[in-house]
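Engineer: Attaching a predicted model along with its sequence, questions to come.
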Amino acid sequence: METALDFAELFTHAARQGVGLAHNKGLSVLFDYTGPPVQLRVDRLQMARSLEQVFRAAIDLLDGGFVFFAAQVERVPSGRWKASVAAAASGHYASAAVWRQVFGELGLQGVDTMTDQALRAPEEAPLVGICAWTGAGLRFSFDPKEGSLLCLEQEFEAADPQAREPAPEPDAAGARAWLICEAMDTGRSMERRLQRLGWATRIFSSVEEAAAELEHMPQAHSRPALVLACESARLTLPRLRWLWALLPPATQVVLAATPGSPTLEQAGNERDIELRPYPFSPAELRQITQRVAGEPHAPSGDTQPSPLGFEHRRRALVVDDNAVNQMVATGMLQVLGFEVDTASDGLEAIDSCMRMAPDLVLMDLHMPGMDGLEATRRLRLLQREGAIPPFPIVASTADTTSQDACAQAGMDAHLPKPLDLAGLERHLRRLLPAPSF
């Protein structure tokens, strides 16, 4: 039965179950949601089953690597709202037998007649199907050199068609948020979402590192308004409570735990620290931000070279005609602190760079229309003419014989597919000035 609910909350709840499953398999998880807070008419039970099936499928396809759960809700010309959910995966894949079982459960067409080799071969067209729970369209794309992408799309009516446009998001206005996470991908993922809401962020790898920073801060410098930590074997509730005792009484202290963690059973009994399951929903982040909105903030005294605010985040352009490649590369670059635009061919890339020059271009080589080599030559010409500023252009390709051609076209580096997060970070640290990276 359809009821009025916030799709973001439903998506987050389903993603939490996926996070627990992924962590049990040793997979890294990225999470993101974009769109306004809007009440939609949705069958909660059926949609929850659909989302959980999509997330579980993406996880089951992998034996190791990372998954990226993302959703976007936007108004379409008809006045309805379209929800687009994507589960991208990259890494070491499970056996073909597992794939066949997953695809069969999803009801993707043509799987029962496909050979094992065809299951792992690049598809000219994605596998498609209809979700048995909701009737939403399903699409699966796979590139063995990059990853897999499972998408679900459905349109909904607004719960109240006469409702006003959603209220503006609250603004932390530069309030300081400290994130304490051992896992870089989790910390960067949360950092990006907080920065969207106006937080000035800083990431620490341990409670001890954050405590040392507090100890050496001059009294005149502001302490964080928010400390958000992710539970791990070494980052526990008692250790965070020790740090809490060193903070001003007004500081919000939140511990995020994976669903199923025994720590969450204490939620409601803690008077000093909030316990919440990971990932946080948009409503939870808005609530945390509203507590500091409108409050004045003293100078932080931060001297680290990298900017802390969303408006100063670096921008990257991913140029690739394959949707799987675009989303996987986008997820990796977001983990590394970039906001990401995409283009599907060389001409789109040039237009994008003319509108807003990026700090980095990640360029595929073989694309319809203008390929990556020609696009690079034209971008370098525009830079020599002073039409656009200089920026690194990095080849991202499965063509291992193209290094000389890439260098001759003016590319700064050559990265083989599938992309490796650590390798990508090493190249970017070499190519980008230290103060901006």
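Structural biologist: Alright, I've got the coordinates. All of these numbers come straight from a predicted model, not from anything done at the bench.
Engineer: C-alpha from now on. contacts and neighbour counts both.
Structural biologist: OK.
Engineer: packing partners for the helix or strand that contains residue 15?
Structural biologist: Using DSSP states H and E, residue 15 maps to helix 7-24. Packed against helix 7-24 by the contact rule (3 or more CA pairs under 8 Å, 6 or more residues apart in numbering; DSSP states H and E) you find strand 28-34, strand 39-43, helix 44-60, strand 62-75, helix 282-290.
Engineer: in the stretch 151-300 of the chain, which spans are helices?
Structural biologist: 184-196, 207-216, 237-244, 282-290 (DSSP state H, counting those that start in this stretch).
Engineer: and the angle for the third one with helix 207-216?
Structural biologist: Using axes from the mean of the first three to the mean of the last three CA atoms, to 10 degrees, the direction of helix 237-244 lies 10 degrees away from that of helix 207-216.
Engineer: Check which helices and strands helix 237-244 sits against.
Structural biologist: If you count contacts as 3+ CA pairs under 8 Å, 6+ apart, helix 237-244 packs onto helix 207-216, strand 252-257.
Engineer: ok, back up a step: can you say which of the helices and strands packed on helix 7-24 is nearest to residue 126?
Structural biologist: helix 44-60 (15.1 Å; CA to CA).
Engineer: and here's the other structure:
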Amino acid sequence: MQSFDFPEVVTAGARHILSTVLARGQAFSFDYQGPLLWLEGDAVQMQCGIHRLQCGVADLLKAGFVFLNVKVALTSSGCCDIRIGTGGSGPLAAAPTVSEVLERLHLQEIPSGAAQTDGRRSASGICPNTGASVVLTCLPNEGVLIHASLSRRCRTAVAMPPDGAGACGWLIGPDGAMAQSLVRQLQRLRWGVTRFSSCAEAAASLIGLHPTATRPAWVVVVESGEVPSESLLALDCLLPASTVRTLAVPPGSAGLQAAAQLGAFEVQMFPLSPTELYARTAAAACGAVARSGLTVPAPLFEQDRPVLLVVDDNEVNRILGSEMAGVLGYAAATADDGLEALERCSQHPPQVVLMDLDMPRLDGLETTRRIRRLQSLGELPPFSIIALTAQLEAGAIERCVDAGMDGFLAKPLSIERLDAELRRAVVPARHSCLA
């Protein structure tokens, strides 16, 4: 029986939907409560199940606030109970869209009572990917709420979270849902968290500290918009060597490309995973410094290398793309047109696709639209798609965005630009499992 790292799968799901939420100007919150554990089962199906619920929420809400909360509890029988809550507040989509989402999620509508006049719609069903029981409730002028519950056998678990014992943590960034969700998780691990609105404010506080005052064990800068590198480097110079420095950035951030210019700050994709939070907390509690480096492919074993699918009708481009992928830490697969790409994705889901736009039988734009549709149905797990095109004209970029692509690269492809775009656009995920 295979098993997989459940918190990492959940975090990858949060990162994928965050890209959509931020593009719409919505606020986003993520929380994971419970042990770190490996579950028996299929990681891809779990990814599909979580993503299809979040796609449903994204289609139902065009503005407002979106959240993903996961709670896990171990049972005496070696299993764990999982509760997934996702939804948000804001104006609801039109009634036909609500009906389409209910059908897509395999939910049966619950008839409304005769006295109900608030427009509430409720539905329930079973997730075809995970077997979870799903209940959805939505109100036209208020929002939507989805609850999913399931039980799984647990292979291994870290049942007790580490105790930060009041370790000093600084969180820097504008007040908002993303920053507040991280504060909540750190406080639950017994960190003493101090908030600053900017790097300049934190630097001023450091300068004013008494020489014997405690310096922070961990400084997390949450990017909202663009973090000026000058202020980040100025703060870096004031921090003691023992302080762990993290720049937490959303998927797609240019900060993922500029790691070498950020001093001792390491770049991590937001939201930070429960595994990362536990590791930082354990290190702070014992006075150790643990650095994990950039969030880029760094597999321990060959079979763990993330898969990059090169889709191009030109054999030379497929070979060159595959060779570059290998150098950058990926295992390469290829397809010579959109129809073959769909087949490859269904057989062995990649972590990222390099998609040529102009191909016979099925072009890159239509292939991307079909992939995104399959992902919203829970038939494929989420992954990044980067366009390959001869010229990055304004009209081409707009069409790529509309189709659901995450990035763009012009031909001829260079390894430097490919590396930078993969760092920026690819959401780390674990499709591989342990037997």
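Structural biologist: Thanks, I have the structure now. Here the structure is a predicted model, which means the values were calculated and not measured.
Engineer: related to what we said a few turns ago, dump the helices and strands packed on helix 237-244 of structure 1 into CSV; add distance to residue 22 of structure 1 and mean neighbour count as well.
Structural biologist: As requested, these are exported to CSV (distance: least, CA to CA, whole Å; neighbours: other CA atoms under 10 Å):
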stretch, distance to residue 22 of structure 1, mean neighbour count
helix 207-216, 25, 14
strand 252-257, 14, 22
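Engineer: Look at the spatially closest residue to residue 91 of structure 2 that is not a sequence neighbour and tell me its secondary structure.
Structural biologist: Distance criterion CA to CA, 6 or more residues apart in numbering; nearest residue to residue 91 of structure 2, sequence neighbours excluded, is residue 141 at 5.0 Å. What DSSP: H, G, I helix; E, B strand; the rest coil gives for residue 141 of structure 2 is coil.
Engineer: and residue 141 of structure 2, how far is that from residue 27 of structure 2?
Structural biologist: 17 Å (CA to CA, to the nearest Å).
Engineer: More neighbours: those two, which one.
Structural biologist: More crowded of residue 141 of structure 2 and residue 27, by other CA atoms under 10 Å: residue 27, with 18 against 14.
Engineer: what's near enough to touch the closest residue to the more buried one other than its chain neighbours?
Structural biologist: Once flanking residues are discounted, residue 27 of structure 2 sits nearest to residue 65: 4.7 Å by CA to CA, 6+ apart. For residue 65 of structure 2, the contact set (CA atoms under 8 Å, 6 or more residues apart in numbering) comprises 26-28, 88-90.
Engineer: residue contacts, the aligned residue in structure 2 for residue 265 of structure 1?
Structural biologist: In structure 2, the residue matched to residue 265 of structure 1 (TM-score structural alignment) is residue 257. Contact analysis of residue 257 of structure 2 by CA under 8 Å, 6+ apart lists 420-421, 423-424.
Engineer: Give me the buried subset of the residues you listed.
Structural biologist: 421, 423-424 (16 or more other CA atoms under 10 Å).
Engineer: hey, where'd the strands end up in the stretch 251-400 of structure 1?
Structural biologist: 252-257, 274-277, 314-319, 338-343, 360-363, 393-397 (DSSP state E, counting those that start in this stretch).
Engineer: Residue range in structure 2 corresponding to the fourth one, please.
Structural biologist: Per TM-score structural alignment, strand 338-343 of structure 1 has no counterpart in structure 2.
Engineer: And for the second one?
Structural biologist: Under TM-score structural alignment, the match for strand 274-277 of structure 1 in structure 2 covers residues 266-269.
Engineer: Can you list the buried residues in stretch 216-226 of structure 1?
Structural biologist: In stretch 216-226 of structure 1, counting by 16+ other CA under 10 Å, buried: 222-226.
Engineer: Tell me the one among these nearest to residue 7 of structure 1.
Structural biologist: residue 226 (26.4 Å).
Engineer: what do we get in structure 2 for the closest one?
Structural biologist: Checking TM-score structural alignment: residue 226 of structure 1 goes with residue 218.
Engineer: distance of that match from residue 261 of structure 2?
Structural biologist: Counting by CA to CA, the gap from residue 218 of structure 2 to residue 261 of structure 2 is 20 Å.
Engineer: Over to residue 321 of structure 2?
Structural biologist: From residue 321 of structure 2 to residue 261 of structure 2 the distance is 27 Å (CA to CA).
Engineer: Looking at these two, which is more packed in?
Structural biologist: Each of residue 321 of structure 2 and residue 261 has its neighbours counted (other CA under 10 Å); residue 321 has more, 24 against 13.
Engineer: Is that one within a helix or a strand, and which one?
Structural biologist: Here residue 321 of structure 2 is assigned to helix 315-327, by DSSP H and E.
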